[in-house]
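Asks: sequence unknown, structure follows:
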């Protein structure tokens, strides 16, 4: 049975933030950003809200119709954009947790590692309610966009936050890039790239 998917709007903001918060509370990268578990419970939702707002403004959030999963996507142009204006990494830290330099560090690291030479679809985050994981919801949300990528000849990119999660992405056609993103004294992230399948025929 297929998964019904719709585009999320502003009215879905709190649902998306809750989904992301639940799904990533125990994620290795979230644990590195907020090492204290009690503090993470109260502050982590602010980071997820900042990510949600950024994608609602500039990208697209796909939502399973039953509210059990969501995927945050950005369409990235093929040319580097000028760094005029305010520093987004600093803005993120100040909005989420002003005294926590790790919020700024993760933003800078991901920006520096992001490929800039080809237009692509960027899967920023995907979240499935913990009780619903393993049902294929995440794969269905990703395929929803990858099918369009294949039709339009667009590659896709993501950073997996754990080695375990890379297995799903590999099954969907993503492959490791040539380097990892290593957080200082913390976990490793795994940038992955997917060529459109139309280009391989």
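Replies: Okay, I see it. As the structure is a prediction and not an experimental result, all values here were calculated from the model. Residues are numbered from 1 along each chain as shown.
Asks: C-alpha from now on. contacts and neighbour counts both.
Replies: Will do.
Asks: hang on, residue 147 in a helix?
Replies: Yes. Counting by DSSP: H, G, I helix; E, B strand; the rest coil, residue 147 falls inside a helix.
Asks: Okay, it and residue 16: tell me how far apart.
Replies: Noted for residue 147: a distance of 23 Å to residue 16, by Cα to Cα, to the nearest Å.
Asks: And residue 150, by the same measure?
Replies: For residue 150, the distance to residue 16 - Cα to Cα - is 27 Å.
Asks: quick one, which of these two is more surrounded?
Replies: Neighbours were counted for residue 150 and for residue 16 using other Cα atoms under 10 Å; residue 16 has more, 28 against 18.
Asks: ok, the more buried one to residue 184 distance?
Replies: 29 Å.
Asks: repeat for residue 87
Replies: 21 Å.
Asks: cool, residue 126 as well?
Replies: Going from residue 126 to residue 184 by Cα to Cα gives 24 Å.
Asks: Between these two, which is the more surrounded one?
Replies: Taking other Cα under 10 Å, residue 126 and residue 184 do not tie; residue 126 has more neighbours (22 against 11).
Asks: okay, pairing it with this:
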């Protein structure tokens, strides 16, 4: 149990630091004096989703991590409903629910209509960025996807990452420009 607690804390801490200024994250999170605590709740939710319907990756030096979901494994359970409610009340706030649901509905229209792995989050501790840690993490994810013979899908609003994904062989399959920031959808066939 201790390893899971440590793993969870490591992932949440890396993602919190990596996504504190992310446009997509801040679109979802209620913007108030509890913003950072709300982002932490979003990362706790994301960890839960990764553990229950995907895979959690952590680099050996514990400075990078990723959450990859397998949409075919996602199930609605009482526990998942409780986590969804925690997300609404602890992260988004009731006033944001409508806009977030609209955004999610728009994004789902762009999901592939075949089985895929969803790279939901990849984060590198900001003090370690630019040292190939993200590239190393992506190599593991791409290797695992090839083993499963599944393509990798992702969305990103971080413009500086567009060339990173393209260099790794991801192709833009769609883009949404109605959110106040560009959101690109990428796919890497295996």
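Replies: Happy to help now that I have it. Just so you know, these numbers come straight off a predicted model, no measurement behind them.
Asks: TM between them?
Replies: The pair, once superposed, lands on a TM-score of 0.81 when counted by TM-score structural alignment, normalised by the length of the second structure; 184 aligned residues with a Cα RMSD of 3.0 Å.
Asks: Show me where the second structure has its helices.
Replies: Per DSSP state H, the second structure carries helices over the ranges 2-19, 23-28, 35-53, 78-87, 97-108, 133-148, 162-167.
Asks: Run the chain-centre distance for the fourth one.
Replies: This means helix 78-87 of the second structure. Relative to its chain's centre, helix 78-87 of the second structure lies at 18 Å (Cα atoms, centre = their mean, to the nearest Å).
Asks: ditto for the second one
Replies: In terms of Cα atoms, centre = their mean, the centre of helix 23-28 of the second structure is found 12 Å from the chain centre.
Asks: Which part of the first structure matches it?
Replies: Following TM-score structural alignment, the aligned partner range for helix 23-28 of the second structure in the first structure is 28-33.
Asks: average offset between that stretch and the second structure?
Replies: Using mean Cα distance after the TM-score superposition for the first structure, stretch 28-33 of the first structure ends up 2.4 Å from its aligned counterpart in the second structure, as a mean over the superposed pairs.
Asks: Residue 56 of the first structure and residue 71 of the first structure: what is the separation?
Replies: In terms of Cα to Cα, residue 56 of the first structure sits 11 Å off from residue 71 of the first structure.
Asks: same thing with residue 33 of the first structure?
Replies: 21 Å.
Asks: of those two, who's got more company?
Replies: Neighbour comparison, residue 33 of the first structure and residue 71: the larger count goes to residue 71, with 23 against 20 (by other Cα under 10 Å).
Asks: you'd agree that one is up against residue 126?
Replies: Yes. In this structure, residue 71 of the first structure is within contact of residue 126 by Cα atoms under 8 Å, at 4.2 Å.
Asks: Between those two, which contacts overlap?
Replies: residue 138 (Cα atoms under 8 Å, 6 or more residues apart in numbering).
Asks: ok, residue 160 of the second structure - how many residues close by?
Replies: Neighbour tally, residue 160 of the second structure, other Cα under 10 Å: 9.
Asks: What lines up with it in the first structure?
Replies: Residue 160 of the second structure maps onto residue 164 in the first structure, by TM-score structural alignment.
Asks: Please apply the same query to residue 68 of the second structure.
Replies: Counting by TM-score structural alignment, residue 68 of the second structure corresponds to residue 73 in the first structure.
Asks: list the contacts for residue 138 of the first structure?
Replies: 69, 70, 71, 126, 127, 128.
Asks: now the second structure: which of those match?
Replies: For those, the aligned pairs still in contact in the second structure (both residues aligned by TM-score structural alignment, their matches' Cα atoms under 8 Å) are 69, 126, 127, 128.
Asks: what about the nearest residue to the last one once chain neighbours are set aside, distance to residue 92 of the first structure?
Replies: For residue 128 of the first structure, ignoring the flanking residues on the chain, the nearest one in space by Cα to Cα, 6 or more residues apart in numbering is residue 69 at 4.2 Å. Residue 69 of the first structure sits 24 Å away from residue 92 of the first structure, taking Cα to Cα as the criterion.
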